[in-house]
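Asker: Coordinates only, no sequence provided:
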């Protein structure tokens, strides 16, 4: 049973002012993601020497599309909820093989209210990966740092996504919609770039960089505290990343994951404001004083992986 942090009434009053939605932040964020994807493709078309950078950018923006779906599933993406669902499905989630019904079941109905229990699919995935087993530092880094970078965890990552984010609750009609979106995407991309578009510039980064970035982001969200904490203010972390790391992992306020679990309906463009409001709380401020980035911090705190590196056994 997770205890819920009780904030001062004045802080909650200030937080309440952030529950303001509109219909323009989300389309602009989505267009910026698309623009970066197009820019990355242009780079690689100019010279294949840029292909590694292209794959990194596209894979990270595919993760950004997952964040758009995530916000829509919490009804926090737009003022018009039907508009938000359209953006979160046809223009983002469907493009990365994630269905609306499966995602909302897995994330909104299971992960959030059942976090840290056997009914939480994210926690179950952590456990099945072996990350909570006792390892020497060398073993831990080989399995959970180098293996994801080398795409050796691809099968388990894809299995999790297919089961929890695509098939678990999707119906035939929605699966046909996803197929239709990819068919249109394939035809459009082929006309503009050629047949290589879908395979080189979409499937390849999805099967490599997107999976890698997703693993490191989602591990940083709750590891290791999800296994032992009894309070919702300690069950996740905010990330304060170096600007380069933030570009690839902090899209659309995703770095403020602790705030998201405390107040999941705050729109992503107000999460930073929420952080400064919550810093008035002594406990929140004390907890955040320990946080850095995933790999490289933008403050004096060691990153999550630097902290793990200092341990003899993990």
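Answerer: Nice, I can see it. None of the values given here were measured: they were computed from a predicted structure. Numbers count the residues shown, from 1 in each chain.
Asker: drop to CA atoms for contacts and neighbour counts, all remaining ones
Answerer: Will do.
Asker: Summarise which helices and strands whatever helix or strand residue 219 lives in is packed against.
Answerer: Per DSSP states H and E: residue 219 is located in helix 211-222. Where contact means 3 or more C-alpha pairs under 8 Å, 6 or more residues apart in numbering; DSSP states H and E, helix 211-222 is packed against helix 51-73, helix 147-149, helix 154-161, helix 243-249.
Asker: Point out the most buried one among those.
Answerer: Among these, helix 51-73 has the highest mean neighbour count (mean count of other C-alpha atoms under 10 Å), at a mean of 24.
Asker: Please state the offset of the helix or strand harbouring residue 32 from the chain centre?
Answerer: Residue 32 is part of helix 25-46 when elements are defined by DSSP H and E. Computed by C-alpha atoms, centre = their mean, to the nearest Å, the chain-centroid distance of helix 25-46 equals 18 Å.
Asker: Stretch 63-80 too?
Answerer: 11 Å.
Asker: Mind jotting down where the strands sit in the protein?
Answerer: Read by DSSP state E, the chain holds no strands at all.
Asker: Can you tell me the centre-most residue of it?
Answerer: Against the mean C-alpha coordinate of the chain, by C-alpha atoms, centre = their mean, the closest residue is residue 67 at 5.6 Å.
Asker: That one and residue 251 touch, don't they?
Answerer: Yes. Counting by C-alpha atoms under 8 Å, residue 67 does reach residue 251; the two are 7.5 Å apart.
Asker: Please name the nearest non-neighbouring residue to residue 3.
Answerer: Using C-alpha to C-alpha, 6 or more residues apart in numbering and skipping the chain neighbours, the partner closest in space to residue 3 is residue 231 (4.6 Å).
Asker: What count of nearby residues applies to the one you found?
Answerer: Neighbour count for residue 231, taken as other C-alpha atoms under 10 Å: 15.
Asker: ditto for residue 34
Answerer: 18.
Asker: repeat for the one 3 residues further on
Answerer: For residue 37, the number of neighbouring residues by other C-alpha under 10 Å comes to 22.
Asker: What of residue 291?
Answerer: Counted with other C-alpha under 10 Å, residues neighbouring residue 291 total 20.
Asker: so how far is residue 255 from it?
Answerer: Residue 291 sits at a distance of 11 Å from residue 255 (criterion: C-alpha to C-alpha, to the nearest Å).
Asker: Put this next to the first one:
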């Protein structure tokens, strides 16, 4: 790893031995085999940010020109809003650019702020999640401990997402300090990444609204930006959270089972899991590997005997079946 990001390692591991189990790359890979996974790129991260925004703009244009395709545009835009959050996550690990200032600028202003997040608030929170993954100190534990649930319970959660109730709790109640229950799975992650960036969020969204007004489609901001953020984005975020950690046996004591990887076809990548977020087991094993190298890391790990211990689901339907196994 570049020396510029050594401070992030210190921030994650300086206080004590991490509570979550760890595995050293040297125990699995030779220096030559591991070297490609340590390399940072000066251009891939910025291109991913550009790709995300290009997909959003294209989906907005499609919805404006062909209004009957607005439902599809909402799904695509909501998933790319999740994509912005995922690229913010990448920036939290220093993966968008080997230049720390550029990494943080891209991660905060072009990824986090437009969806109501704060890279500065998210980074220490998320590194704490890695340090204590699936331990009592893990701040994301409320996202996985309720599962498995009944199908009716999951339906209620998804209805809350798709009707804007989760959005209201995360973006309004938390911002007004009216909700303080840290055990609520709707707020465990959402609150910390959405409640501390209100002014920049409003400023950037005012700019997006102004662009829509100048383009002669003021309603596009409401229907093709805010509506996806209030509906599809919370829903796919929940599905991602369930898939990553829920119902993984041995996750608290086996580094290879700290998280789940979910196989995703092109449709799942377009509507649920952008930017390789589905390779979460690999990410928890080696959190500084850039997201675009996670597929190669997946195959490299499964070429070794230890890879058989990792939790891999064949798709999101299989994950949800397991997550709703409670009678």
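Answerer: Ah, there it is. Owing to the predicted nature of the structure, the values given are computational and were not obtained by experimental measurement.
Asker: Please list the residues outside the helix holding residue 219 of the first structure that contact it.
Answerer: For helix 211-222 of the first structure, contacts defined as C-alpha atoms under 8 Å, 6 or more residues apart in numbering pick out 59-60, 63, 126, 148-149, 151, 154, 157-158, 235-238, 248-249, 257-258, 294, 304.
Asker: Check stretch 189-206 of the second structure too.
Answerer: Contacts of stretch 189-206 of the second structure (C-alpha under 8 Å, 6+ apart): 113-119, 121-122, 125, 139-140, 143, 170-171, 174-175.
Asker: leaving aside the residues next to it on the chain, what's closest to the aligned partner of residue 303 of the second structure in the first structure?
Answerer: Using TM-score structural alignment as the criterion, residue 303 of the second structure maps onto residue 280 of the first structure. Nearest residue to residue 280 of the first structure, sequence neighbours excluded (C-alpha to C-alpha, 6+ apart): residue 11, at 7.6 Å.
Asker: Name all residues that make contact with the one you found.
Answerer: Shown in contact with residue 11 of the first structure (C-alpha under 8 Å, 6+ apart): 277-278, 280-281.
Asker: Compare those residues and tell me which has the most neighbours.
Answerer: residue 278 leads those on contacts (other C-alpha under 10 Å) with 20 neighbours.
Asker: Next, format the contacts of residue 11 of the first structure as CSV and append distance to residue 74 of the first structure.
Answerer: As requested, the contacts of residue 11 of the first structure are arranged in CSV below (distance: C-alpha to C-alpha, whole Å):
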residue, distance to residue 74 of the first structure
277, 21
278, 21
280, 26
281, 25
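Asker: List the ones among those that fall in helices.
Answerer: Judged by DSSP state H, the contacts of residue 11 of the first structure include 277-278 as members of helices.
Asker: Of the contacts of residue 11 of the first structure, which are reproduced in the second structure?
Answerer: On the basis of both residues aligned by TM-score structural alignment, their matches' C-alpha atoms under 8 Å, nothing of the contacts of residue 11 of the first structure survives in the second structure.
Asker: Identify, from the contacts of residue 11 of the first structure, the entry nearest to residue 27 of the first structure.
Answerer: residue 277 (26.6 Å; C-alpha to C-alpha).
Asker: Give the aligned equivalent of the residue nearest to the centre of the first structure in the second structure.
Answerer: Aligning on TM-score structural alignment places residue 67 of the first structure opposite residue 86 in the second structure.
Asker: Tell me who's in contact with residue 254 of the first structure.
Answerer: 67, 268.
Asker: Residue in the second structure paired with it?
Answerer: Match for residue 254 of the first structure (TM-score structural alignment): residue 277.
Asker: now do residue 102 of the first structure
Answerer: By TM-score structural alignment, residue 102 of the first structure lines up with residue 121.
Asker: Would you check how far apart its match and residue 196 of the second structure are?
Answerer: Residue 121 of the second structure sits 7 Å away from residue 196 of the second structure, going by C-alpha to C-alpha.
Asker: okay, these two: which has more neighbours?
Answerer: Taking other C-alpha under 10 Å, residue 121 of the second structure and residue 196 do not tie; residue 196 has more neighbours (21 against 16).
Asker: now the more buried one: how far from residue 112 of the second structure?
Answerer: 11 Å.
Asker: tell me, what's touching those two both at once?
Answerer: In contact with both residue 196 of the second structure and residue 112: residue 118, using C-alpha under 8 Å, 6+ apart.
Asker: Would you mind measuring from the residue mapped onto residue 217 of the first structure from the second structure to residue 275 of the second structure?
Answerer: Applying TM-score structural alignment, one finds that residue 217 of the first structure aligns to residue 240 in the second structure. The gap separating residue 240 of the second structure from residue 275 of the second structure is 12 Å, by C-alpha to C-alpha.
Asker: Quick one: average offset of the helix holding residue 32 of the first structure versus the second structure, please.
Answerer: Mean deviation of helix 25-46 of the first structure relative to the second structure after superposition (mean C-alpha distance after the TM-score superposition for the first structure): 1.5 Å.
Asker: Residue range in the second structure corresponding to that helix, please.
Answerer: Counting by TM-score structural alignment, helix 25-46 of the first structure lines up with residues 44-65 of the second structure.
Asker: what does the matching stretch contact?
Answerer: 69-70, 73-74, 76-77, 80, 83-84, 87, 95-97, 106, 110-111, 217, 220, 224.
Asker: buried stuff in it?
Answerer: 45-46, 48-49, 52-53, 55-57, 59-64 (16 or more other C-alpha atoms under 10 Å).
Asker: what's the answer for stretch 309-325 of the second structure, then?
Answerer: 310-313, 315-316, 319-320, 322-324.
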